[in-house]
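Chemist: Here is my input; please provide its structure:
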Amino acid sequence: MGTSFQLNKLFGLWTEAQIRDEPTIAFEISIGKGRFLFAMFFDPEDKKTKDQLLLFLQNTRHMLPLTLYGSHSKGVFQIYLKPADVDAIKRELQLEGHGEPFEISAFIDSLNAQIPNSLPLAQKIDTLRTNMTAISGYLNEILDFAMRTELIGERQLPPNKKPREKTLRKLYLYSTNSAASVAAYIAALKKRNRTLSWRVPAERVTTSNTVNR
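Modeler: Presented below is the predicted three-dimensional model:
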């Protein structure tokens, strides 16, 4: 399973996201020559993604999908790193072949210390837009019907339903409005208990039909 480490400073962001009803976290940290993207998508209706941390190593374009263990409500965010994961981090830091000492526990402590205490939704949206290629392989997990990226319009929900994060989250990536405008619009949709309808863009439908002939 690997060696365990704590990222307990995620507690502040995780708690903030729960209180704000915006179960998405995304931010970047630079350490030495390494650049690290953190992304979490914990839609309460989706058990598959709720304990997943995507740690993307920017320089080497390598993704480490990690499981977060422990009681998050009590501040426990435990990860396990295998030797191959540690080697990937060393490559990201450009330490391989230099004979420099590397202590993974000290690195994780440094990474943990730099996790921000708070993030506005607009900043998360900007981060995800900037790193769209990094998360492209996970869109089927974090979005409903990932191929439907063309917005049709709003739809009123009955009182016993509420907008799904995996549907609203498409605005983060596919809206042409500013991140601040998207954040405000999502808040308004939730207040009015409305969701969005999406469809597959016409050019994708045409391409698919051509390929299948």
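Chemist: Only C-alpha atoms from now on, for both contacts and neighbour counts.
Modeler: OK.
Chemist: what ranges do the strands span in the chain?
Modeler: 3-6, 24-31, 34-41, 52-57, 62-67, 78-81, 150-156, 194-199 (DSSP state E).
Chemist: Quick one: work out the angle between the fifth one and strand 34-41.
Modeler: Our comparison of strand 62-67 with strand 34-41, counting by axes from the mean of the first three to the mean of the last three Cα atoms, to 10 degrees, yields an angle of 40 degrees.
Chemist: helices and strands around strand 62-67, which ones?
Modeler: strand 52-57, strand 78-81 (3 or more Cα pairs under 8 Å, 6 or more residues apart in numbering; DSSP states H and E).
Chemist: Select, out of those, the one closest to residue 122.
Modeler: Closest approach to residue 122 among the helices and strands packed on strand 62-67 is made by strand 52-57 (19.5 Å; Cα to Cα).
Chemist: Which positions within the lengthiest helix in the chain qualify as buried?
Modeler: Of all segments of type helix in the chain, defined using DSSP state H, the longest is helix 179-192. Buried residues in helix 179-192, defined by neighbour count with 16 or more other Cα atoms under 10 Å: 179, 182-183, 186, 189.
Chemist: Could you pull up the contacting residues of residue 38?
Modeler: 25-28, 53-56 (Cα atoms under 8 Å, 6 or more residues apart in numbering).
Chemist: Could you also give me the structure for this next sequence, so I can compare it with the first?
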Amino acid sequence: MTASHAVHIGFVSPNAKWGAHYDDLLALVPDGVQVDIQPLGLYRTSLNELSEAGGDHLAKTTQLVAERGWAGVAVTGAPMQVQNKDLPERLRAATGVPVTTALESSTAALRALSAERALVMTPFDASMNALVGEYLKGAGIDAVFPETALGTGPGALALSADEVYELAKGALMAASDVEAIYFQGARLNPLGCLERME
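Modeler: Okay, the predicted model is just below:
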């Protein structure tokens, strides 16, 4: 498949800037697929600001689909979805293209593994983790969050693959009866150590 015939997918983030984890993600994209990563700049200091950003997300993403001819959209950032629960359906209706979210796709992956209890690693605070846990509970998955702080927001960007591995290893040893480890929040980037974890 030539580049001109590649499937063109939008990957929209509520963040305002390009994260280093995007480079790791793009390295996984197969031939024949073009992924446009588009930061939308929907919050400045706190993920809680996203509770008021659903309309802006909808407008910006709908415009990008029309301008760039995206065949589908991946909406990143669990905090966006858990604070704007109707956003995925509104995006599907407004854009007319398939839309998935971080939570929807990750939940589907956990179900494919028949995992009913997962250790959930995030760079979020306790209140945001509670919302993520509520979503997962509604999907039939018992979420277990580590007792130790993983570093929230931009601080999580400074973690090396070795540090992410050690955090996950320690959290797994402290958790009971989990069937999977689920990384939510790519700022806590596990891509450099997934094979070692498995």
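Chemist: TM-score for this pair?
Modeler: The pair, once superposed, lands on a TM-score of 0.27 when counted by TM-score structural alignment, normalised by the length of the second structure; 100 aligned residues with a Cα RMSD of 6.0 Å.
Chemist: before we move on, the earlier item: out of the contacts of residue 38 of the first structure, who's nearest residue 197 of the first structure?
Modeler: Of the contacts of residue 38 of the first structure, the one sitting nearest to residue 197 of the first structure (Cα to Cα) turns out to be residue 25, at 23.7 Å.
Chemist: which residue packs closest to that closest one, ignoring adjacent ones?
Modeler: residue 40 (5.0 Å; Cα to Cα, 6 or more residues apart in numbering).
Chemist: Distance of that neighbour relative to residue 10 of the first structure?
Modeler: Taking Cα to Cα, to the nearest Å as the measure, residue 40 of the first structure falls 10 Å from residue 10 of the first structure.
Chemist: Specify the angle between the longest helix of the first structure and strand 194-199 in degrees.
Modeler: 120 degrees.
Chemist: which helices and strands does helix 179-192 of the first structure pack with?
Modeler: Applying 3+ Cα pairs under 8 Å, 6+ apart, one finds that helix 179-192 of the first structure contacts helix 121-130, helix 170-174.
Chemist: So which of the helices and strands packed on strand 62-67 of the first structure has the densest surroundings on average?
Modeler: Comparing these by mean neighbour count (mean count of other Cα atoms under 10 Å), strand 52-57 comes out on top with a mean of 20.
Chemist: name the helices or strands packed onto it?
Modeler: strand 34-41, strand 62-67.
Chemist: can I get these in CSV with distance to residue 14 of the first structure?
Modeler: Below are these laid out as CSV (distance: least, Cα to Cα, whole Å):
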stretch, distance to residue 14 of the first structure
strand 34-41, 9
strand 62-67, 15
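Chemist: Distance-wise, check residue 169 of the second structure relative to residue 38 of the second structure.
Modeler: 32 Å.
Chemist: More neighbours: these two, which one.
Modeler: residue 38 (17 against 14; other Cα atoms under 10 Å).
Chemist: Regarding the spatially closest residue to that one that is not a sequence neighbour, what is its secondary structure?
Modeler: Ranked by Cα to Cα, 6+ apart and with sequence neighbours excluded, the top spatial neighbour of residue 38 of the second structure is residue 12, at 4.8 Å. State at residue 12 of the second structure, reduced to three classes by DSSP: H, G, I helix; E, B strand; the rest coil: strand.
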